[in-house]
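Chemist: test case, fold it:
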Amino acid sequence: MFFLSEKLEFPPVEEANMEGLLAVGGDLSPERLLLAYRNGIFPWFSEDTLILWWSPDPRMVLFPEKIRISKSMRKILASNRFKLTKNQKFEEVLLQCANIARDGQEGTWITTEMQFAYKRLHRQGYAVSYEVWENSNLVGGLYGVDLGNVFCGESMFSKTSNASKFALIKLAGELQKNGYKFIDCQLHTKHLESLGAEEIPRTQFVKLLKGKN
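Modeler: All right, here's what the predicted structure looks like:
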């Protein structure tokens, strides 16, 4: 296991264990977080552990052009039910993602330390949020780290049916229009798979991330 020091570095992602755990320790400074994301690494830990850094194999990604939109969602998209904004309520989206109840999960990995770190990234223009509104109420949203050609999705929440799907579909459309390569979804979930996300080998993920075909 690689223990990080104050030096701004990570070991090669190939050194991660079978579960994808690569390194322990370090800090959540904007510089270290951006270095991590640019190399296919992300933090994921709970309140009572050290900072854990991961690079799983395979990796879950969503290519924007492959977003899967059901007939029912097409009807919602064509209606005026939801409205989308960007970076209007970043801290609120962050807090909602941390507090939303999730099946099979106790507590949250979006710790107080993590919230502080992503607020700093937001102030620097890297961490962004998308908010979904219904009748002037915030009912869903997502946030992540924008690398300029890859969007690293971190978390989403929904207080009403289809709100987070709406956000992800709108995000995919925007990213496709602007030539982004993919959305990094990190780990497999059936929900993401139903929306078109897929697992690819880490070697392929890193090549795409670094601009190598």
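
Chemist: please count neighbours and contacts with C-alpha atoms only from this point.
Modeler: Will do.

Chemist: can you pull the contacts of the closest residue to Arg81 other than its chain neighbours?
Modeler: With sequence-adjacent residues excluded and distances taken as C-alpha to C-alpha, 6 or more residues apart in numbering, Arg81 is closest to Glu134, at 6.3 Å. Shown in contact with Glu134 (C-alpha atoms under 8 Å, 6 or more residues apart in numbering): Arg81, Phe82, Lys83.

Chemist: now, of those, which are buried?
Modeler: Among the contacts of Glu134, those buried by neighbour count (16 or more other C-alpha atoms under 10 Å) are Phe82, Lys83.

Chemist: for Arg32, state which of the contacts of Glu134 is nearest.
Modeler: Lys83 (34.3 Å; C-alpha to C-alpha).

Chemist: hang on, that closest one packs against Val132?
Modeler: Yes - here Lys83 reaches Val132: they are 5.7 Å apart, a contact under C-alpha atoms under 8 Å.

Chemist: against Gly144, how distant is the residue most central in space within the chain?
Modeler: The chain has Gly153 as the residue nearest its centroid, 1.7 Å off, counting by C-alpha atoms, centre = their mean. Between Gly153 and Gly144 the distance is 4 Å, computed by C-alpha to C-alpha, to the nearest Å.

Chemist: and for comparison, fold this next one:
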Amino acid sequence: MGRPAGPPSEPPPSPWARGLAAARSRLLAAGAPGEEVAGAGADLEPGTLLAAYRLGLFPMGLGDGGADPLGWWCPDPRGVLPLDALRVSRSLRRSAARFEVRLDTAFDAVVQACADPSRPGRWITPAVARAYGRLHRAGWAHSVETWRDGRLLGGLYGVAVGGLFAGESMFSRASDASKAALVALVGLLREDGEPRRLLDVQWRTDHLASLGVVEVPRAEYLRRLEAALPLPLPPAWGGPPRARDQGG
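Modeler: You can find the predicted model right below:
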């Protein structure tokens, strides 16, 4: 699996950053159970997306199927996967070994597969796909892909900011292909032994719960986020190498 030459560079600051922070503050102050949307509008430029993730927000359309208008979500409770709680059955371990895992070699193809209009609950619009493509080319968004015999069979994509990996979506064209990508992602995030890394999956589903995803209150998620953001990126995406890799 190849690694980038170095960490990403910071994009120009977003003119929407203060508005997003104010919208989150209003949401937290309201304290309404189940209220998940901090606000609507803004843009999908790299600086805006990064400002949102650092606040615990992520974009998703408010219309049917994730269509416009654009909303900024902060669920309560929040779905997270504790890195030491991933459930890998014996059969999944055997299945995962049959895939080749690659990083960032087919990011746009992964996003397009996740955006397949035949999938129920599709929310990745062309504008969203383009936005994450820009974020990927800037070094912040990444794909974990599972391949076999030269065919892309599954994968996931998300955003890495410090010790946060915000998972956005996953897809599978073969049994266990997306699960194998998730297993690989957790391995990458655990590579340096840093326990404060945070794997955000937005919402808990029955499928994700079977793999170890749990729900945490929004306030707890934001505390974990605050602890994770100052951490270096994982070694796979430009962070410092593991101590045993540094020579000497």
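
Chemist: circling back to that earlier point, I'd like the contacts of Glu134 of structure 1 laid out as a markdown table, including distance to Ala117 of structure 1.
Modeler: Supplementary listing: those in a markdown table, determined by distance: C-alpha to C-alpha, whole Å:
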| residue | distance to Ala117 of structure 1 |
| --- | --- |
| Arg81 | 33 |
| Phe82 | 30 |
| Lys83 | 28 |
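
Chemist: ok, and the contacts of Glu134 of structure 1 in structure 2?
Modeler: Retained in structure 2 by both residues aligned by TM-score structural alignment, their matches' C-alpha atoms under 8 Å are the following of these: Arg81, Phe82, Lys83.

Chemist: Provide the aligned range in structure 1 for the strand ranked longest in structure 2.
Modeler: Longest strand in structure 2, counting residues (DSSP state E): strand 151-161. Using TM-score structural alignment, strand 151-161 of structure 2 lines up with residues 137-147 of structure 1.

Chemist: which residues sit against that stretch?
Modeler: Stretch 137-147 of structure 1 is contacted by residues 38, 90, 93-94, 97, 126-133, 151-160, 163-164, 167-168 when judged by C-alpha under 8 Å, 6+ apart.

Chemist: try stretch 189-200 of structure 1
Modeler: Contacts for stretch 189-200 of structure 1 (C-alpha under 8 Å, 6+ apart): 57-63, 66-69, 185, 188.

Chemist: again, but for stretch 32-42 of structure 1
Modeler: Against stretch 32-42 of structure 1 from outside (C-alpha under 8 Å, 6+ apart): 8-10, 13, 53-55, 147, 152, 205-206, 209-210.

Chemist: picking that back up, can you tell me which of the contacts of Glu134 of structure 1 are in strands?
Modeler: Lys83.

Chemist: is it true that Arg24 of structure 2 touches Ala38?
Modeler: Yes - using C-alpha under 8 Å, Arg24 of structure 2 is in contact with Ala38, at 5.3 Å.

Chemist: need the counterpart of Gly211 of structure 1 in structure 2.
Modeler: Gly211 of structure 1 maps onto Ala227 in structure 2, by TM-score structural alignment.

Chemist: mind listing what's buried in the helix ranked longest in structure 1?
Modeler: Assignment by DSSP state H gives helix 163-177 as the longest helix of structure 1. Neighbour-count burial for helix 163-177 of structure 1, counted by 16+ other C-alpha under 10 Å, picks out Ala163, Ser164, Lys165, Phe166, Ala167, Leu168, Ile169, Lys170, Leu171, Ala172, Leu175, Gln176.

Chemist: flag every buried residue along stretch 108-124 of structure 2.
Modeler: Asp108, Val110, Val111, Ala113, Cys114, Ala115, Trp123, Ile124.

Chemist: contacts for that stretch, please.
Modeler: 60-61, 65-67, 125, 129, 133, 143, 145, 154-157, 169-171.

Chemist: again, 7 Å this time
Modeler: Met60, Gly61, Gly65, Gly66, Ala67, Ala129, Gly133, Gly155, Leu156, Ser169, Met170, Phe171 (C-alpha atoms under 7 Å, 6 or more residues apart in numbering).
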